[in-house]
Structures are given as C-alpha cells and as structure tokens.
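J.: Just need the structure, nothing else, for what follows:
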Amino acid sequence: MEVIEHPVEKLRSALRSTRNDLIQSYGQYSREERRLLEEGLLPGSPLFSPITVHSDSDWIPSHPESPQDFQSFYSNPYRSTPNNGHKTIYIQTIGSFGDGAGISEQYVEWLRAYCQAFYYGLKVKLLPPVTVASTGCSFRVNNNTHNLQLHAGELLSFLKKKKPRDAFCIVGITMIDLYPKDSWNFVFGQASLTEGMGVFSFARYDDDFYKRSYAGRLKKAIKLKPGDYSVFQGYYTPPITSTLLFRSCKTLTHEIGHIFGVKHCLWLQCVMQGSNHLEESDRRPPDVCPICLRKLQSAIGFKIADRYKALLLWIEEAPSSSAQHLSKPTEAFQDFRHWLSKCRSILEDEIF
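T.: Coordinates of the predicted model:
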C-alpha cells in the first residue's frame, strides 16, 4: 500500500497555474471559493485526501501517466468545450434497464438528473430507448464469464449516426457487458473524445456478476447466429439497488469528464481517478478534487455553490406522491451528502 502525497507547492501550482493570465483568473474566485479550492492543499484535509494505491493491480501502477494540471488542461487545443450551439449532453439507452418498464424509465431519469446536477449549467436529455437489434452491432458470449457481450466500437458507430446537431456529446449506456475487440475479455466502456461520444456498460456493477450463480450467465452453450438478436429478448438485467445507482452515477460522470478533456486524476482522491477493477472503482469518491473542479468550472462556467446545491437537492428531494414514481434509493449517497454539506459550509463561510 502506498499513499501518494504531493508537496503543497506542487498542488498549488497544479491548481492555480504558473501563467499570469490563469493566476489572474483564479483570483476572480470569491474568497470562500478559493478557501474551498485550497482545502485540498492542506495536509490532513477532512474533505480532500491523497490517493492510496492498494496493490500493483490498481490503475496507477498498471498505467503510468503524466499528471494533468489545470494549465495543461486549459492549454489543450483539442479539448471539447460547450458553446451556445452545443450545450446538451444526450444519453442513449441500449437494451433493457431493470425489471419492467417503470423501473427502467425511473432509473434512467435518476441518472439523467444526477448528470445534469454534476455538470451544472448544461442540459442533459434522454433519447428514445433503442433495442440491441436496432444498433446492428456484433455480439458474442464471453468464454470466461459466459454472459452476452456487445461490440463497443460498433455501438460508437451507431451513436455517431444518432448524435443530435446541438449535442455537446452523446453517451450510450447499457446493462449488457461490452468488448472492444475479439482478443479482449471485456471493457467497461469506450469513447471517442474527438467525436464527443462514449458507450458504457453497468453490467459488472451488479454485486453478483462474478459469482457462478449470476443470473446473466448462460446456463448452456448456445451457437449464436450473426444478426439474430432474439437471444437478448428477456435477457437478465440486474436489480436497481442504491449501490448500483451510485456506481452508475460515478461511471457516467467520470467518462463524460474525459469528453471534456479531463484526464485521469493523479493529484488527490477524485472521481476522475482511473480504476482497473470494481474494488478500486468503489474506493473513488463521487466528486472531483479541487484541481479537476477548476477544470470543469472553467469549461462550463457554473457557480461552485450552485453546483453543490443541485447535487444535494438530487440526493435529498422528496419522492413524488405519484404511485408511478418509485422512491430514489439514495442510501449509498449519504456519505456524499454529508461531504457536500461541509463544502457548502465553507462556501457560506461557516465552521463545521
């Protein structure tokens, strides 16, 4: 186990920059906003902690990367930035979500609303759901886990044709496992940053996925026929639990962050950290560190306090009185709720 602690001056430089114009723009934050952003520079901060590498199988030892400070992010000529004509994130569901149409629609709406709070200032819209067959993508049975998988690259080609003209980006989400090419076992997701597209699977966020009793494991060997999508009719999708919703929200916002040009975070514990496996993904916090927060704020232009308020509202909002609406399972979000409240206290100049 290794704790990665950067010197305070290195963190300060990563946050503020060494360019005079970016230092001046940092000075435009309010005193309270700067206090929050600089909270992560302090050793022993109760809000922002250093990254802990638990084993060689974790992301950082397996994928050596250079850290991206704010200046590197801001200066990247290829990063995508929302503009007046492209300020909408579109979500395209592929295949079934949950047991029954009601829970499927509700779950996807929870994801949409969370994403809109996270990327506060942008609109997030749902496209009409599509079946696996309508994508025309290749599929297979995984030889190790014996579950069905969809070809991620071909799903991206499908999404490219579906991308609305006013989209900042389009992301496809599915409860069916993915693979990028025949030689790979699986992939959580795949994206084309230059095209503003991504596709992600939540299948492996089911607690039972790696168990022999997993209901999505095919009971007997079947010979698949290309183009015969009948195998997906009634195919298992995991129940919508609070943990699954929490993991899905983290993955969705992480991957969209990459479309903004935010690279994997190596500074502090952050939702933009890379992860190699579910255990490591679960250790990631649901929100960004101060350095990545400045990246998103500069790209979107939100007020930091308004964004935290929107995320808190998403967690705390009372369930609808309508019988058609299910109660949002936010048990897994309660630590995040307390964390958001502490951040708001700093922005409101309170002591916690």
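J.: Please make it C-alpha for all contacts and neighbour counts, starting now.
T.: Fine.
J.: and Cys169, helix, strand or coil?
T.: Judged by DSSP: H, G, I helix; E, B strand; the rest coil, the three-state class of Cys169 is strand.
J.: Who are the contact partners of it?
T.: Thr88, Ile89, Tyr90, Lys163, Glu195, Gly196, Met197, Ile259 (Cα atoms under 8 Å, 6 or more residues apart in numbering).
J.: try 10 Å this time
T.: 80, 82, 86-91, 124, 160, 163, 192-198, 256, 259-260 (Cα atoms under 10 Å, 6 or more residues apart in numbering).
J.: The structure of the following sequence is requested for comparison with the preceding one:
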Amino acid sequence: MPPSKPSSCSHGKLVFSPSSHATKAGYKEPNLAKRIAATTARGTVVSQTAKKSSVDKTPNRSAFPAPLVLPGDELAWDPSYPCQSFRAWSQLKERNAVTPERRTVYFTGPPDLDSGMEYTRKWSQPRIKRGVKEKAGGFPKTGDVLSYLGAFYHGLPVKMLPAPQICFTSDVDDDSSPPTPQGKGARGETAAPPSPTLWLNTHKPTGCIGIRTRATPKGDFSHQLNLNDLLDAATEILPDDAYALLVLVEHDIYEDEDDDFACGRAYGGSRIAVVSGARYNPILDATQGLERGHAWPASHCERYLQSCLAAAEVDAEDDGGDAGMSDVSDEENTVVAPMHVALSAHASLPSLDSNPSVKALSGLWLGRVCRTASHELGHCFGIDHCVYYACSMQGTASVVEDARQPPYLCPIDLAKILKATGADQKERYEALLAFCEGHEEAHLFAAYGAWIRARLDADR
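T.: Here you go, the predicted model:
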C-alpha cells in the first residue's frame, strides 16, 4: 500500500528499474536482448549488424522504464506471467484480424434512463465520508473518451455506436427474460443465483436484457451491476462491421459474487469490452488509499517507492542503493529524457492534494477512464498483459497500482497496434499529442503530452 497520507515531495530522483521487491517476489525482467527480439517479426535478432542497429534504436530507460513490481502489484502476485512478443501476438490463432468488413471500433457511453428509472442514478453516486468537501464534477464526457480512443487507435475509424442509445427501462417486452440462474452463460461461466434485475433495452429484436444487481450496504456504492450481464448486452448490440465495441458505464460493477468490484473486462475473441468509471471518481481516493501526487509519472519517484516498501513492512534500506534505483545516465543526458519532462509537466500544475479545482479533478477522472478504456480495447486486439515494461497494457491488481501505470504503449505493444491499425508511428503520436494539448489542465495529459514531444524530438 502507498503512504496513508499525501505528503509534499520534490520527486528528486526517478526509478527506471524494478524495485528490489521484484527479486523477492520472483520477477525476472527480460534482458535487453530479449526486449529487442520481442519487437521483431522473427522473434530474434539474427546478425551482429542487426543487433547493433536494434540497440541503437532501442529507447533508453528514461523513455520506457521497467515495471515497478511493488508489494501487492499484479507482477508481484504472478511474477512468472508469460511474455507476449510481437511474433507470439502475430501467430495467435485467437486474435481477430482487422479486415475491410470489420475495422471499426465502436464506443458507447453510459445507458440512458427511461422514465421511472431515475432512482438508479443514485446507485452510481458514491457514499462520501464526513468531512470530504471536494466535488469532482460530472462523469467524464463521452465525447472526450471517444476522442482519446480515436487518437490511441489512430488508423482505424473509432465511432459512437449508432442511435438509438441503449437505456435502462421498466417497459419490458413479454418475451424478455432475466439472466439464467442455472447452467452456463454466453462466455461459459456458471450463472449466479437469482438477484434483483434491471432491464436494458438494446433496441434489438430479441428484446430487453436483464442485468443482475446486488445491494452493498457497507460498500462505497449502494448497488452494483453484474459485469457478465453487461458483456452479454455488449454482444447483443455489437454491429456487424465492428472490429470491437467498448461499453462505458457509470455504475460500480462486480464479476463474481466473491468480488468486491471490477473496473473492466474484455473478451477479445468476442470483440467486446466493458469499463466502469465508478471507482475512478476522485471523491473515493482517500477511501481507496490513492495518493494523487504520485500518480504516473511521479509513480517512479524513488522516495515514494521507498515509502511504499516501508509501508508494506519491506526493508526499504535494501532498496536504497544503486540496484533497482537509477537516474538518467550520462549518455542519456545528451537528449531530453521523456520521463523527466513528463514529471516536470506533472509538477508544474497546482497540487491535486490541496484544494484542487473541479476542473482539475474532472481531468483526473477523465484520464483514469481513458487509460483503462484503451487498455481493455487492447485486449480486443489480442494484446496480453505486458511484463516487459511499465506500459498501459500492464495487468493491475488494484486501483492504487492502476494510478501508477503510464498511458503509453511500450515498444513491443506499440509494434502490435501499429501492425493492426496500419497507422504511422509519428502520426499516431501527433494525434495523441493534439488530444493532450486540448486537455493540459489534467495532470496525466499534461505529462503525456510532454512525454510525446520528447519522443518525437528523439526520433528526428
């Protein structure tokens, strides 16, 4: 866990290598040769000339640091998670190819509410602790999320799902039926016992789809929606020409009865994904132990990492030397270090811990949703969780770890996306930069924009 209280920090030194806890957890970072080979179609670097050329083109640590692997992180729980190289991704039989008939990425925002369903709006409002006076504004705007995904998946059309908008309704067709309480669902899971049901009108001939709910008297929200049922709804509304569909919801969601909550899930083979923005509401940060000042890129701050290790009763002194703690090398000082300019942009904005504006908190919420939405859609492109670098395709074990992860794709996963979308790397970066420059009041996008500029400068 991170420090329980936010503290002022100058972020004087950044960490570009895994922390010492990675070794204790059993994580072994792929070496440079393996990381280079993982970007190639052959999966190898066959000649000394090619090796030298590849090394020369390999971004330094100040652009693409290694995973942090702190206590409680996904890679700390599962340090041997298999790598997925570009070659392995290319040969993946389950991966859907982009075709002329199916090349559009569709997106739809939270379902509308028919008359009589307004009471469910309260379900998406978190229980706020006494003393919390912040107001994070409204839920991220659908158009902003759409624009970000359009830049992230530049090269393919990214569109809103055609009207009419799906909506929760009390006007249920006679032929509609609630989710089956016994047997197997569309994805093969065993259905949960019967529970209160909301009806989602998909405007399809099959009628309304039942979405199970559960009350959470002691939770951060009064009610949650069932993720598996929402995925069934996504399958129902998937257009014929869709490469993939992402459904964004306002409500808190759960996947299995034993889950506290979930933030999203994708079934790449089915070309569907669902993301909830509920847990990313900044109003919940104190409850969830999120330290805003050390979100990416400040998540790589040495002082912060040592405090995380100490808080987890790990001997922080083991992590205080050069092993696992590295700043920009002399060689890297000849160019602008992307992580350092990103950190400068992050630190240049007013603190999010001391009387932040509604606009700043809204930007924080938007950034979190955009990052998770791009991650889940990445699974629809057949991309597995990344273990090579700190990367937007990393797995995450908590919302705390989620906030530490970057918005960019590492060189290996970027190669996959460029192949799938047919996009040019420079044009893709420029599209993302244009989005970031339109949202520079948000710490994440200000930092990401600075990082992109440094990457573009380095490639000139």
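J.: hmm, back to that, only the buried subset of the contacts of Cys169 of structure 1, as a ChimeraX command please.
T.: Buried residues within the contacts of Cys169 of structure 1, by 16 or more other Cα atoms under 10 Å, are selected in ChimeraX with:
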select :80,82,86,87,88,89,90,91,124,160,163,193,196,197,198,256,259,260
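J.: Now intersect the contacts of Cys169 of structure 1 with the helices, please.
T.: Judged by DSSP state H, helices contain the following of those: Lys160, Ile256, Ile259.
J.: Under the alignment, what does Ile346 of structure 1 map to in structure 2?
T.: Taking TM-score structural alignment, Ile346 of structure 1 has Ala458 as its aligned residue in structure 2.
J.: So that match versus Lys57 of structure 2, what's the distance?
T.: Here the criterion is Cα to Cα, to the nearest Å. By it, Ala458 of structure 2 lies 10 Å from Lys57 of structure 2.
J.: Hmm, Pro338 and the match of Ile346 of structure 1 touching each other?
T.: Yes. If you go by Cα atoms under 10 Å, Ala458 of structure 2 and Pro338 touch, sitting 9.2 Å apart.
J.: quick one, helices of the stretch 251-352 of structure 1?
T.: Ranges of helices in the stretch 251-352 of structure 1, per DSSP state H, counting those that start in this stretch, are 278-283, 290-300, 304-316, 334-347.
J.: Would you tell me which one of these is buried the most?
T.: Of all these, helix 290-300 carries the top mean neighbour count, a mean of 20, counting by mean count of other Cα atoms under 10 Å.
J.: could the helices of the stretch 251-352 of structure 1 go into CSV alongside distance to Ser183 of structure 1?
T.: Below are those laid out as CSV (distance: least, Cα to Cα, whole Å):
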stretch, distance to Ser183 of structure 1
helix 278-283, 21
helix 290-300, 34
helix 304-316, 40
helix 334-347, 38
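J.: Would you tell me which of those gets closest to Ser248 of structure 1?
T.: Of all the helices of the stretch 251-352 of structure 1, helix 278-283 sits nearest to Ser248 of structure 1, with 10.8 Å by Cα to Cα.
J.: what stretch of structure 2 does that closest one fall on?
T.: The aligned range for helix 278-283 of structure 1 is 399-404, by TM-score structural alignment.
J.: what's the answer for stretch 198-208 of structure 1, then?
T.: Mapping stretch 198-208 of structure 1 onto structure 2 (TM-score structural alignment) gives residues 273-283.
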